[in-house]
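Trainee: Next input, structure requested:
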Amino acid sequence: MSDWRRWDPPVLGLPRAAFRPSAIFLALVGLFALSGLMAWHQVTPRLAVFLFVVSGWLVSLCLHEYAHAVVAYRSGDTDVAHRGYLTLNPLKYSNVLLSIILPLLVVVLGGIGLPGGAVWVDHAAIRGRLRKSLISLAGPATNVLFTLVLVIPFAFDPDVFVHLEFWSGVALLAFLQLTATVLNLLPVPGLDGGNALQPWLKPNTRRMYDVLAPYGFILLFVLLWEPTVNRYFFDAVYAVGDLLGLDRQLYALGFDLIRFWQR
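Mentor: Here you go, the predicted structure:
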């Protein structure tokens, strides 16, 4: 039977705690809701927008990595449950620096949704190239979903000036999700887009890919540092944002607000 039709059930016998959302994730969701309410009512608005965007971004990171893990689990790597990846606990990720701290710094200082390298998947336990590609694509799919959910309110043309701080935070979050989607899908070794292609490469090319994969983030920074590539990248992101109805001035305001220490 071809691998796209076969979907092995997970191994039974794991404790329920392996699948239960962690207290840390629930606290992030609570902070996201509370700070959104604060921004809506303009309670310490700059700090509120900062907390709203940061907690929302962290929630999206948790769900991004959870998507990788749950598809890997359903595809045969049941060890992801033992490693705690299905609890949505960001502290369980294989590299907290690359998965949480670095992307968060880039969000706050650069206004870019940087993808993070987090869950470790035992590819030897995964049978079939299509499954391996789907595991890699599951994370960016959550960013696409987040982007669409966040831009839906703007389709109804809300009066953003009534709750300007809140809507600027929503617009910035949508922009961050959009940049994360595009970056994740770039065919760069080590990123999700490259990892989705890796199983389909010829053996010699795959070996070269595996050598370059640990340096994917460095390659990404080098690419974005190059002025022409940087311009094409942001032109593409801005064009998609315009198509989705995102107001550039609105998410620029959101970026200004989250850097509350500058004023």
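
Trainee: CA atoms for contacts and neighbours, from now on please.
Mentor: Will do.

Trainee: Next, the buried residues of stretch 42-51.
Mentor: Within stretch 42-51, the residues that qualify as buried are 42, 45-51, counting by 16 or more other C-alpha atoms under 10 Å.

Trainee: chain center to it, what's the gap?
Mentor: The gap between the average C-alpha position of stretch 42-51 and the chain average comes to 23 Å, counting by C-alpha atoms, centre = their mean, to the nearest Å.

Trainee: returning to that earlier point: what's the closest of the buried residues of stretch 42-51 to Ile135?
Mentor: Minimum distance to Ile135 across the buried residues of stretch 42-51 is 30.4 Å, recorded for Leu51 (C-alpha to C-alpha).

Trainee: export the buried residues of stretch 42-51 to CSV and tack on distance to Val29?
Mentor: Putting these into CSV (distance: C-alpha to C-alpha, whole Å) gives the following:
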residue, distance to Val29
Gln42, 20
Pro45, 19
Arg46, 19
Leu47, 17
Ala48, 14
Val49, 15
Phe50, 15
Leu51, 11
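
Trainee: which among the residues you listed gets closest to Val106?
Mentor: Distance to Val106, by C-alpha to C-alpha, is smallest for Phe50 among these, at 13.7 Å.

Trainee: Would you check that that closest one makes contact with Phe260?
Mentor: Yes: Phe50 sits in contact with Phe260 when judged by C-alpha atoms under 8 Å, with a separation of 7.4 Å.

Trainee: related to what we said a few turns ago, mind checking which of the buried residues of stretch 42-51 are in helices?
Mentor: Among the buried residues of stretch 42-51, the ones falling in helices (DSSP state H) are 45-51.

Trainee: and for comparison, fold this next one:
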Amino acid sequence: MSTKERQGISPIFLGIVAVMVVSGWALWAGWGSSPGFVTFVAVTFGWLVSLCLHEFAHESSAALFYDKRPGQRRLTGPYLNPLKYTHALLSIVLPVLFVIMGGIGLPGGAVYIERGRISGRWKHSLISAAGPLTNVLFAVVCTAPFWLDALDGVPVTFRFALAFLALLQVTAAILNFLPVPGLDGYGVIEPWLSYRVRSQVAPFAPFGLIAVFGLLWIPEVNGVFFDAVDALLRGLGVSEFETYCGLDTYRFWQEWFGDQDPWCAVRA
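Mentor: The predicted model follows:
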């Protein structure tokens, strides 16, 4: 591969960013006859951007720690290509389905890392933490306009969409830091566990993601979790009403069945 071929950002990622920006601008400008559909596009592609950054954070941090033996793989461009270093189903399709089905931001867990080329337990922990830390930074960016009071005069549909995208980032960060096999939180502590414990837990890793999502369908668990998420977002200036209406507007297909909250529709 030539030096020229290794440089630059992936056109796929740039295309995802372009759709996010254009649809976000459409919400800001009040363009389009269906704010619900535009919200769906803007939030979904914003979520895809965060997924790309999440997985790339794992890969790029791992590349910093790879041994430098001749002929070994390096991190090469085009960068941020989600099809290059992730599993399309586990890292892209499933997280998007989780958002559509439950309004929950839960990144997948299938980035390709050559763990055998990295020595040092703290390095492995840092690589696992890099993904959810990216969601933390994304959440700070999404909530900044709220806690800076910079949204005066902004169309409420844009505010709703941004609030919902912020909620997805917060839920992604919290859930991914859980010490559950298959999630990044377990990856942080795994290097510090004994070989026997890791061997016993390993068979359950493929089911951790689905198990967490399933638990969140239990009303009592869901209520406690989102109470904590709402409290955190309130501290960042985002109200529960805004995230609720963001989700309600995001599900534009509810208009067809008359299931959308009329209050959110009126405010929009």
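
Trainee: Got a TM-score for the pair?
Mentor: Put the two chains on top of each other and the TM-score (TM-score structural alignment, normalised by the length of the first structure) is 0.88; 249 aligned residues with a C-alpha RMSD of 2.0 Å.

Trainee: Not counting residues beside it along the chain, what's closest to Pro191 of the second structure?
Mentor: Of all residues beyond its chain neighbours, the one nearest Pro191 of the second structure is Arg121 (5.2 Å), with distances taken as C-alpha to C-alpha, 6 or more residues apart in numbering.

Trainee: That neighbour and Gly187 of the second structure: what is the separation?
Mentor: 10 Å (C-alpha to C-alpha, to the nearest Å).

Trainee: Could you find the counterpart of the residue nearest to Pro191 of the second structure in the first structure?
Mentor: Applying TM-score structural alignment, one finds that Arg121 of the second structure aligns to Arg129 in the first structure.

Trainee: wait, its match sits on Leu197?
Mentor: No: under the contact definition of C-alpha under 8 Å, Arg129 of the first structure does not touch Leu197, with a separation of 9.2 Å.

Trainee: between the two, who's got more neighbours?
Mentor: Summary of the neighbour comparison: Arg129 of the first structure and Leu197, criterion other C-alpha atoms under 10 Å, with Leu197 having more neighbours (19 against 16).

Trainee: how about the more buried one, what's its partner in the second structure?
Mentor: In the second structure, the residue paired with Leu197 of the first structure according to TM-score structural alignment is Ile189.

Trainee: if we can go back for a sec, okay, the ones in helices among the buried residues of stretch 42-51 of the first structure in a markdown table with distance to Ser133 of the first structure next?
Mentor: Formatted as a markdown table, these follow (distance: C-alpha to C-alpha, whole Å):
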| residue | distance to Ser133 of the first structure |
| --- | --- |
| Pro45 | 42 |
| Arg46 | 41 |
| Leu47 | 40 |
| Ala48 | 38 |
| Val49 | 36 |
| Phe50 | 35 |
| Leu51 | 34 |
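
Trainee: now, among those, which is nearest to Arg74 of the first structure?
Mentor: When these are compared for distance to Arg74 of the first structure (C-alpha to C-alpha), Leu51 comes out closest, at 34.0 Å.

Trainee: my guess is that closest one contacts Ser35, does it?
Mentor: Yes: with the criterion set as C-alpha under 8 Å, Leu51 of the first structure and Ser35 qualify as a contacting pair; they are 5.9 Å apart.

Trainee: mind listing the helices for the second structure?
Mentor: In chain order, the second structure shows helices spanning 3-6, 11-29, 35-65, 82-85, 94-102, 121-147, 156-176, 184-189, 195-201, 205-215, 219-235, 240-250, 254-257, 262-267, with DSSP H as the criterion.

Trainee: Most tightly packed of the ones you listed?
Mentor: Comparing those by mean neighbour count (mean count of other C-alpha atoms under 10 Å), helix 156-176 comes out on top with a mean of 26.

Trainee: Distance check, Gly131 of the second structure against Leu97 of the second structure.
Mentor: Note on Gly131 of the second structure: its distance to Leu97 of the second structure, by C-alpha to C-alpha, is 19 Å.

Trainee: er, Tyr250 of the second structure actually
Mentor: For Tyr250 of the second structure, the distance to Leu97 of the second structure under the criterion C-alpha to C-alpha works out to 13 Å.

Trainee: picking that back up, and the helices of the second structure as JSON lines, adding distance to Arg115 of the second structure?
Mentor: Converted to JSON lines, those look like this (distance: least, C-alpha to C-alpha, whole Å):
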{"stretch": "helix 3-6", "distance to Arg115 of the second structure": "23"}
{"stretch": "helix 11-29", "distance to Arg115 of the second structure": "25"}
{"stretch": "helix 35-65", "distance to Arg115 of the second structure": "8"}
{"stretch": "helix 82-85", "distance to Arg115 of the second structure": "14"}
{"stretch": "helix 94-102", "distance to Arg115 of the second structure": "24"}
{"stretch": "helix 121-147", "distance to Arg115 of the second structure": "8"}
{"stretch": "helix 156-176", "distance to Arg115 of the second structure": "19"}
{"stretch": "helix 184-189", "distance to Arg115 of the second structure": "11"}
{"stretch": "helix 195-201", "distance to Arg115 of the second structure": "14"}
{"stretch": "helix 205-215", "distance to Arg115 of the second structure": "16"}
{"stretch": "helix 219-235", "distance to Arg115 of the second structure": "32"}
{"stretch": "helix 240-250", "distance to Arg115 of the second structure": "38"}
{"stretch": "helix 254-257", "distance to Arg115 of the second structure": "45"}
{"stretch": "helix 262-267", "distance to Arg115 of the second structure": "48"}
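
Trainee: Of the ones you listed, which is nearest Thr76 of the second structure?
Mentor: In this view, the helices of the second structure are compared for proximity to Thr76 of the second structure by C-alpha to C-alpha, and helix 3-6 is the closest at 5.2 Å.

Trainee: mean per-residue distance, the closest one to the first structure?
Mentor: Superposed on the first structure, helix 3-6 of the second structure shows a mean distance of 3.7 Å to its aligned residues (mean C-alpha distance after the TM-score superposition for the first structure).
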